[in-house]
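Enquirer: The sequence and its predicted three-dimensional model are supplied below.
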Amino acid sequence: MPESPEVQALAEFLDDRLTGQTISSVDILEFRVIKTRAAPPGDLVGESISGVDRFGKHLDIRVGDRHLGVALGRHGWARWTSRGGVTAAEGETPPALASIGFDGGDLLEFTDAGSWVSLGLSVTDRPADVAAVAKLGADPADPAFVRAQLDAVVTGRRKQLKALLQEQESIAGIGNAYSDEILHRARLSPVIHASELDDEQRGALFDATVGTIREAIGARRGIPIDQLKAAKVASMRVHGRAGEPCPVCGDTVRDVRLGSSTASYCPACQTGGAILH
């Protein structure tokens, strides 16, 4: 699942290449990606792009006086072809569900590698006209994000920390992978309820959240978009590392099933040695 560090890198990549370009064509190959049927992406042909932004895990492309919102969902991504020179994809290339051509000959394709369509395109007057964007919580990548905002999210909440970190209405941009990395850095169990944290633990959670997300954004910046997934996987300390030694203490990293997702954690660092089941 794309998360804020990779989506930020994608937004910056596209902002650098799209700003000032005029849309010459829009081709929708999977009509389920269109979320605003009264305002389809094809209406944007002939309009110029003034910039690309990120809201949580969402892209926002400013086109004329409107916005093309891109929800990447679970497996959505983008592929860029520059005047006939394809930005190569790693491994098997996922199918393009929509493409946008530009007057200079460049091509932007949106792909989805999942078994069901999670990619979504919306044409709106404002980014917040997309319901999922309007409901986003504070973003830890924002320099204005402060501990009081995180405290307001976790204090009194009887919800497991890992699930809470992934709740976009509470904290924007964090998914399965970075929630594991944050909790490992904070030395907190993924299953502890937020309401059980004391002041010191809330401070550790804030520091880990801000540090993990902002450092990851810095590390991904400038990496070609077809290599961002591999860079993300390589950077993980515990996520996806079950059976490997913890890089901090050497204990074995383990996985535990939590509903529809899996948490990776180090028992010695995070649960006082207890094995979660």
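Expert: Yes, it's here.
Enquirer: make it CA atoms for all contacts and neighbour counts henceforth
Expert: OK.
Enquirer: what comes into contact with stretch 201-219?
Expert: Outside stretch 201-219, the residues that touch it by CA atoms under 8 Å, 6 or more residues apart in numbering are 4-6, 8-9, 140-141, 147, 150-151, 178, 181-183, 185-186, 188.
Enquirer: Which of those residues fall within helices?
Expert: 4-6, 8-9, 147, 150-151, 178, 181-183, 185-186 (DSSP state H).
Enquirer: Between those, which sits nearest V86?
Expert: A9 (18.5 Å; CA to CA).
Enquirer: gap between that closest one and Y178?
Expert: 15 Å (CA to CA, to the nearest Å).
Enquirer: Next: L150.
Expert: To Y178, L150 is 16 Å away according to CA to CA.
Enquirer: which of these two has more neighbours?
Expert: Y178 (25 against 22; other CA atoms under 10 Å).
Enquirer: What subset of the ones in helices among the contacts of stretch 201-219 is buried?
Expert: For the ones in helices among the contacts of stretch 201-219, a burial check counting by 16 or more other CA atoms under 10 Å picks out 4-6, 8-9, 147, 150-151, 178, 181-183, 185-186.
Enquirer: and the comparison structure, right after this:
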Amino acid sequence: MRQKIVAGNWKMNNGKNETKSLINDLKSSIKDLPLDNTRVIVSPSYVNLTIANEAAENSKIEVVAQNMHQEKSGAYTGEISADMLKSIDVNTVILGHSERREYFGEDDELLATKLNTALANDMEVIFCIGEKLEERKLDNYLLEVGSQIRNGLFHIKDADWQNIIIAYEPVWAIGTGETATPEQAQEMHSFIRNAIAKRYSKEIADNVSILYGGSVKPANAKEIFSQPDVDGGLVGGASLKAEDFTAIIKAI
């Protein structure tokens, strides 16, 4: 049975004190929730990963990284390796976020390499895919997302899928106030699951958690999460407030 997951991507927000305060507030607000099959994840900035892990100790909150470099070590100023993340007990990483693709030029080839590095280091990956507004308007969104899946994921072995979570991000719905309808989200999540089933097996596809990542808020979370192929959310802005993030967790 695949897990339900609510993951908060904090992006470039929160310093040391804000990180500790937000996690403490979140710990308090979710401690009595029945979360037997639901994972709660937060993704602070690199500089606050250790602080976040310490604050989240003995709680239901997992701390993950927003990105990592594909090389083991070397002259890559400003970058962070898998070994570095694992040395501070961070064993999950987000790869391929639309902002990394858009602003930092990370393409399918690079992301496939990063994915390989993460898997080789026994790390779990939240792998992001999604289409832009022009692709949605031109009705090319299935082709685009299908291409991202094939190029980024379809080289891995069957056994690797146990360490893969997929996050579908309609790029046109991130930070715009727009949100995919529950039907649009279900269409894409079903398409992704069916693509995995065709390339690998129905068993693998049925066990992969696929998250929706486009402006999830307390007001729309329950309706989106009610769709049969939506297994939770990768939440941006709403994860920066404990009250809002808790309401989204409750909606799962």
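Expert: Sure thing, it's come through. Nothing here was measured: the structure is a model prediction, and the numbers come from that model.
Enquirer: Could I get the TM-score for this pair?
Expert: Comparison of the two superposed chains (TM-score structural alignment, normalised by the length of structure 2) gives a TM-score of 0.32, and 132 aligned residues with a CA RMSD of 5.7 Å.
Enquirer: Does G51 of structure 1 belong to a helix, a strand or coil?
Expert: Using DSSP: H, G, I helix; E, B strand; the rest coil, the structure places G51 of structure 1 in strand.
Enquirer: my read: it touches R62, true?
Expert: Yes: assessed by CA atoms under 8 Å, G51 of structure 1 is found in contact with R62 at 5.4 Å.
Enquirer: Between those two, tell me which one has more neighbours.
Expert: Taking neighbours as other CA under 10 Å, G51 of structure 1 and R62 compare with R62 leading, 25 against 21.
Enquirer: where exactly do the helices run in the stretch 1-150 of structure 1?
Expert: For the stretch 1-150 of structure 1, helices defined by DSSP state H, counting those that start in this stretch occupy the ranges 4-18, 131-134, 147-154.
Enquirer: scratch that, the stretch 101-250 of structure 2 is what I was asking about
Expert: Using DSSP H, counting those that start in this stretch, the helices of the stretch 101-250 of structure 2 run over residues 108-120, 133-137, 141-153, 182-199, 202-207, 218-225, 242-251.
Enquirer: the inter-axis angle of the last one versus helix 218-225?
Expert: When axes from the mean of the first three to the mean of the last three CA atoms, to 10 degrees is applied, the directions of helix 242-251 of structure 2 and helix 218-225 differ by 20 degrees.
Enquirer: what's the closest residue in space to F110 of structure 1 that isn't next to it in sequence in contact with, if anything?
Expert: Once flanking residues are discounted, F110 of structure 1 sits nearest to A78: 4.5 Å by CA to CA, 6 or more residues apart in numbering. Each residue near A78 of structure 1 by CA under 8 Å, 6+ apart is listed here: 108-111, 225.
Enquirer: at 6 Å instead, please
Expert: Residues near A78 of structure 1 by CA atoms under 6 Å, 6 or more residues apart in numbering: 109-111.
Enquirer: any idea how far it lies from T262 of structure 1?
Expert: Between A78 of structure 1 and T262 of structure 1 the computed distance is 26 Å (CA to CA).
Enquirer: Output the longest helix belonging to structure 1.
Expert: Across structure 1, the longest stretch assigned as helix under DSSP H is helix 199-220.
Enquirer: Next, the angle helix 4-18 makes with it.
Expert: On the basis of the same axes, to 10 degrees, helix 199-220 of structure 1 is oriented at 30 degrees to helix 4-18.
Enquirer: Please enumerate the strands of structure 2.
Expert: For structure 2, applying DSSP state E gives strands covering 4-9, 38-43, 61-63, 92-95, 124-129, 164-168, 210-212, 232-235.
Enquirer: and S28 of structure 2, which of those strands is closest to it?
Expert: Judged by CA to CA, the one of those that comes nearest to S28 of structure 2 is strand 61-63, at 10.9 Å.
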